[in-house]
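Q: Predicted model and sequence follow; I will ask about them next.
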Amino acid sequence: MKNSRREMMQWSLAGAAAMAFPAMARGQQVYAVTYPGSIDESFKSVLGPAYSARTGNTPTFTPMLNLDLIGKLQATRANPAFDVALFDDGPLIGAIKAGLIEKFPAAGSRFLAGIPPAFRDADGYGPTTAATLIGIAYNPKKVKAPTGWGDLFKPENKGKVGIVGPTSTLGTSFLIELGRTRGGTETEVEPAFDALKALLPNVGAIAPSPGALTTLMQQGQVDIAPNFFNNVAALRAKGADIAFAVPSQGLILQRISVQLIKNSKSPEAALQLADMLLDPEIQAKLEASPWVTMPSNPSVPLTGQNREIAASVDELLKMGRFLDWKRFVDLRAGWIDRFNKEVRI
């Protein structure tokens, strides 16, 4: 998407005036899609008020899973109800193929330059605003601190393990990781399904979503499970009996990117809101307790629970790995179908 001279001029403000948003965006209402749970809560508590203070407008946030969002956007592509949205790596590929999002205008961004290459899209779509980490969540009062994925199979954890299916990013990542420990790859998941079947005696619940899995842990129905670090950290910050273990096999890293919806009725406001998520000041507020979001800007210092994982964003990038979703995204539907048929308790 080419940037007009007007867009370039809008972002040439300096000093105190640079904090003001272009007049053109001031009258635009912006509708943004977040994720259910702590991320939606953090946006409403941090990003919303900050955006209102800078623009005079109040954004509307709607929590929604990516697959549901893609379906809605496909049905209303000429007149979408949303202007900007968060995406995980996998669903983002589908949204791009379906022509539902715009490329991110780098020249119109004040904060993109601070985001490292690992958190930028090679094809020019929206950048990463936060990293999510996949490891092992557990109740430290009920199970021993796990050291690796093999702990899920231990006899003492019979009936205590929770899992989620590959309809979610968490479930797909866990499937691949579990298979990798037994010789599988990102495209060869037969070892993964063998491992899941061997794990079933220990499985106390199969949750329909990561949020539901977190709720099951909070309610004490399961005590150990694969999960996102930010889910665990948000609960722990509220005093829940939950902790996060980095597996000896390493962390799986996932990107949460911000994307501009094609045919938005408020494109300038959408860009303003998206760019604010790259602002170190905003990322620092989201990084702090109780939100404990892992920032994508290396200039944001890690504190609290994030600091327990890594000393900095740069160190975090060395600790884990990203899955190559382009290699297996087209295989995922078959994995979901097979999981639903074969993995039952």
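A: On my side now, so go ahead.

Q: Only C-alpha atoms from now on, for both contacts and neighbour counts.
A: Fine.

Q: Could you name the specific helix or strand carrying the residue nearest the centre of the chain?
A: To find the centre residue of the chain, average its C-alpha atoms and take the closest one (C-alpha atoms, centre = their mean): that gives I256, at 3.9 Å. With elements delineated by DSSP states H and E, I256 resides in strand 251-261, which encompasses its position.

Q: Check the offset of that strand from the chain's centre.
A: Using C-alpha atoms, centre = their mean, to the nearest Å, the mean C-alpha position of strand 251-261 is found 5 Å from that of the whole chain.

Q: Isn't F328 up against T187?
A: Yes - taking contacts as C-alpha atoms under 8 Å, F328 lies within contact range of T187: 5.7 Å.

Q: if I've got this straight, A205 is in a strand?
A: Yes - for A205, which was evaluated using DSSP: H, G, I helix; E, B strand; the rest coil, the result is membership in a strand.

Q: pretty sure it is touching G165, no?
A: No - counting by C-alpha under 8 Å, A205 sits too far from G165 to count as a contact (11.0 Å).

Q: and T169, how many neighbours?
A: Here the number of neighbours of T169 (other C-alpha atoms under 10 Å) works out to 21.

Q: number of nearby residues for L200?
A: Residues near L200, counting by other C-alpha under 10 Å, number 20.

Q: returning to what we had before: which neighbouring elements make contact with the strand holding I256?
A: Secondary structure elements in contact with strand 251-261, counted by 3 or more C-alpha pairs under 8 Å, 6 or more residues apart in numbering; DSSP states H and E, are strand 84-88, helix 89-97, strand 101-102, strand 128-138, helix 267-276, strand 320-322.

Q: Let me have the ones you listed in a markdown table, extended by mean neighbour count.
A: Rendered in a markdown table, the data for the helices and strands packed on strand 251-261 read as follows (neighbours: other C-alpha atoms under 10 Å):
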| stretch | mean neighbour count |
| --- | --- |
| strand 84-88 | 24 |
| helix 89-97 | 18 |
| strand 101-102 | 22 |
| strand 128-138 | 25 |
| helix 267-276 | 23 |
| strand 320-322 | 15 |
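
Q: Next one for the comparison:
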Amino acid sequence: MIRRFAPALIAASLFASHAHAEQPTLYVAVFGGSFEQLLKDQIVPPFEKATGSKVILVPGDTTTTMARMQAQKGKQTLDVAFLDDGPMSQAAQLDYCETLSDAPVYKDLYDAAHFKSNKAVTIGLDGTGIVYNERVFAAKGWAPPTSWKDLANPLYKGHVQFPSVTNGYGIESLVMFARLNGGSEQNIEPGFAAIKASVAPNVLSFDPSPGKISELFQNDSLWIGAWGAGRTQALRNQGVPVKFVAPKEGAMALGLSVCPVKHDAVNALAQKFVQYTLTPDVQALFADEEGVAPVNKHTVLPPAVLAKVPDTATVAAMLSVDWDVVNAMRPAWIQQWNRQIEQ
């Protein structure tokens, strides 16, 4: 673990002027599992202490948070939301997010962190690829997987994990299978056909919740799956014997993003919280605990942590997704997925 008390120092220096204000409350939508625990244990407390605020975490996956913001548009109960970068682009387009206030920290970020809308920002870069159970593979004398097509290998029947397309890793995996079979975001049918015919028969679980996936890998029910580099590293940190592989056909880029949720008036504290997540010391915590590559150029990581995150070459080689197309089609794809794949 690294620099455990640094967030307290950076928060105090950034927000000392708020220390004696009346206690406000921030409701922050977060990914569940290890991400929620990291914020609860190490990131939120220094912010609360420095600002005199109370931060209430609202766990859920991207689809759940998007649905909440859609239902509450114009009367939002959330103040800050973490989402995958694709749905975050849609949230910005739908005016769920407030324009980011100017702050020095934004000048310290890599270009990939910025959204064209300037209503959200990426806090860490992840990749979608293959996760496998090192303990099982070693016991059986198998070589590590190298390809997306390994998910269709009958050798793994009944022991494959493939997340639902309500999940960011799931939607990117669907797009990848479409591309591998002559399709694309604009022509997704080859992806559905390939998954239905060759992957779905192998699948034990479509559940995208980190807790369930951790349990199934830990008890050796799962041997291989489609998942993210960051989430895989979070499981490794918990002692789960899993390892991430960037498939030879390419891993898919996926950013973890945050935005201040739009209200009638700009919420200055929500803006400060977003800025706080981008400071080097908080970025280092995201890298250490969640395995995502930092977006702040000034983040310094020790060698042990550098080994956990996608390196520069891996990030540069990642494939991108046309989120404008995916966001427009995603509701229909979810319905088709439920009918054809998880029926």
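A: Done, it's in. Just so it is clear, the model here is predicted, and its values are computed rather than measured.

Q: After superposition, what's the TM-score here?
A: TM-score for the superposed chains, counting by TM-score structural alignment, normalised by the length of the second structure: 0.86, backed by 326 aligned residues with a C-alpha RMSD of 2.6 Å.

Q: Quick check: neighbours shared by F328 and T187 of the first structure?
A: Any residue near both F328 of the first structure and T187 by C-alpha atoms under 8 Å, 6 or more residues apart in numbering counts here, and not one turns up.

Q: who's in contact with S117 of the second structure?
A: For S117 of the second structure, the set of contacting residues under the criterion of C-alpha under 8 Å, 6+ apart consists of 92-93, 99.

Q: would JSON lines of these with distance to G182 of the second structure be doable?
A: Supplementary listing: the contacts of S117 of the second structure in JSON lines, determined by distance: C-alpha to C-alpha, whole Å:
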{"residue": "A92", "distance to G182 of the second structure": "31"}
{"residue": "Q93", "distance to G182 of the second structure": "30"}
{"residue": "T99", "distance to G182 of the second structure": "39"}
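
Q: Mind reading off the mean deviation between the strand holding I256 of the first structure and the second structure?
A: Once superposed with the second structure, the aligned residues differ from strand 251-261 of the first structure by a mean of 1.1 Å; criterion: mean C-alpha distance after the TM-score superposition for the first structure.

Q: Name the residues that touch that strand?
A: By C-alpha under 8 Å, 6+ apart, strand 251-261 of the first structure touches 80, 82-89, 100-104, 119, 125-135, 173, 267, 270-271, 274, 319-323.

Q: So A205 and G165 of the first structure - more neighbours on which side?
A: Counting neighbours by other C-alpha under 10 Å for A205 of the first structure and for G165 shows that G165 has the greater number, 23 against 20.

Q: right, and that one touches I206 too?
A: Yes - with contact defined as C-alpha under 8 Å, G165 of the first structure reaches I206; the gap is 7.4 Å.

Q: next one: stretch 71-85 of the second structure to chain centre, how far?
A: 16 Å.

Q: Span of that stretch from start to end?
A: End-to-end distance for stretch 71-85 of the second structure, by C-alpha to C-alpha, to the nearest Å: 20 Å.

Q: show me the contacts for S248 of the first structure.
A: Under the criterion of C-alpha under 8 Å, 6+ apart, the contact partners of S248 of the first structure comprise 147-149.

Q: Quick check: of the contacts of S117 of the second structure, which lies closest to A138 of the second structure?
A: Ranking the contacts of S117 of the second structure by separation from A138 of the second structure, with C-alpha to C-alpha as the measure, puts A92 on top at 45.1 Å.

Q: what about the residue nearest to V203 of the second structure when sequence neighbours are not counted, how many neighbours?
A: Once flanking residues are discounted, V203 of the second structure sits nearest to V160: 4.5 Å by C-alpha to C-alpha, 6 or more residues apart in numbering. Using other C-alpha under 10 Å, V160 of the second structure is surrounded by 27 other residues.

Q: now the helices for the stretch 51-200 of the second structure?
A: Counting by DSSP state H, counting those that start in this stretch, the stretch 51-200 of the second structure has helices at residues 62-71, 85-93, 134-140, 168-180, 189-194.

Q: Adding distance to V44 of the second structure, write the ones you listed out as TSV.
A: Below are those laid out as TSV (distance: least, C-alpha to C-alpha, whole Å):
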stretch	distance to V44 of the second structure
helix 62-71	19
helix 85-93	22
helix 134-140	34
helix 168-180	25
helix 189-194	40
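
Q: Deepest in the core, which of the ones you listed is it.
A: For the helices of the stretch 51-200 of the second structure, ranked by mean neighbour count under the definition mean count of other C-alpha atoms under 10 Å, the leader is helix 168-180 at a mean of 23.

Q: did I read that right, S248 of the first structure in a strand?
A: No - residue assignment for S248 of the first structure, taken from three-state DSSP, gives coil, which places it outside any strand.

Q: any idea what it aligns with in the second structure?
A: Using TM-score structural alignment, the equivalent of S248 of the first structure in the second structure is K248.

Q: Wait, the residue nearest to V203 of the second structure touches L222, no?
A: Yes - with contact defined as C-alpha under 8 Å, V160 of the second structure and L222 form a contacting pair (5.8 Å).

Q: can you list residues touching both of the two?
A: By the contact definition C-alpha under 8 Å, 6+ apart, V160 of the second structure and L222 are jointly contacted by L204.

Q: Was I right to think T63 of the second structure contacts T166?
A: Yes - under the criterion of C-alpha under 8 Å, T63 of the second structure lies in contact with T166, with a separation of 5.9 Å.

Q: contacting residues around E289 of the second structure?
A: Neighbours of E289 of the second structure in contact, by C-alpha under 8 Å, 6+ apart: 34, 38, 233-234, 237.

Q: Tell me how many other residues crowd the residue mapped onto F153 of the first structure from the second structure.
A: The pairwise alignment with the second structure assigns F153 of the first structure to A152, based on TM-score structural alignment. Applying other C-alpha under 10 Å, we find 20 residues neighbouring A152 of the second structure.

Q: what do you get for the one 10 residues further on?
A: Taking other C-alpha under 10 Å as the neighbour definition, F162 of the second structure ends up with a count of 26.

Q: Could you do Q29 of the first structure as well?
A: Here the neighbour count serves as a burial measure; for Q29 of the first structure (other C-alpha under 10 Å) it reads 16.

Q: In space, what's closest to the equivalent of it over in the second structure - neighbours in sequence excluded?
A: Alignment of Q29 of the first structure against the second structure is given by TM-score structural alignment, with T25 as its counterpart. Taking C-alpha to C-alpha, 6+ apart, and ignoring the residues beside it in sequence, T25 of the second structure has K54 as its nearest neighbour in space, at 4.7 Å.
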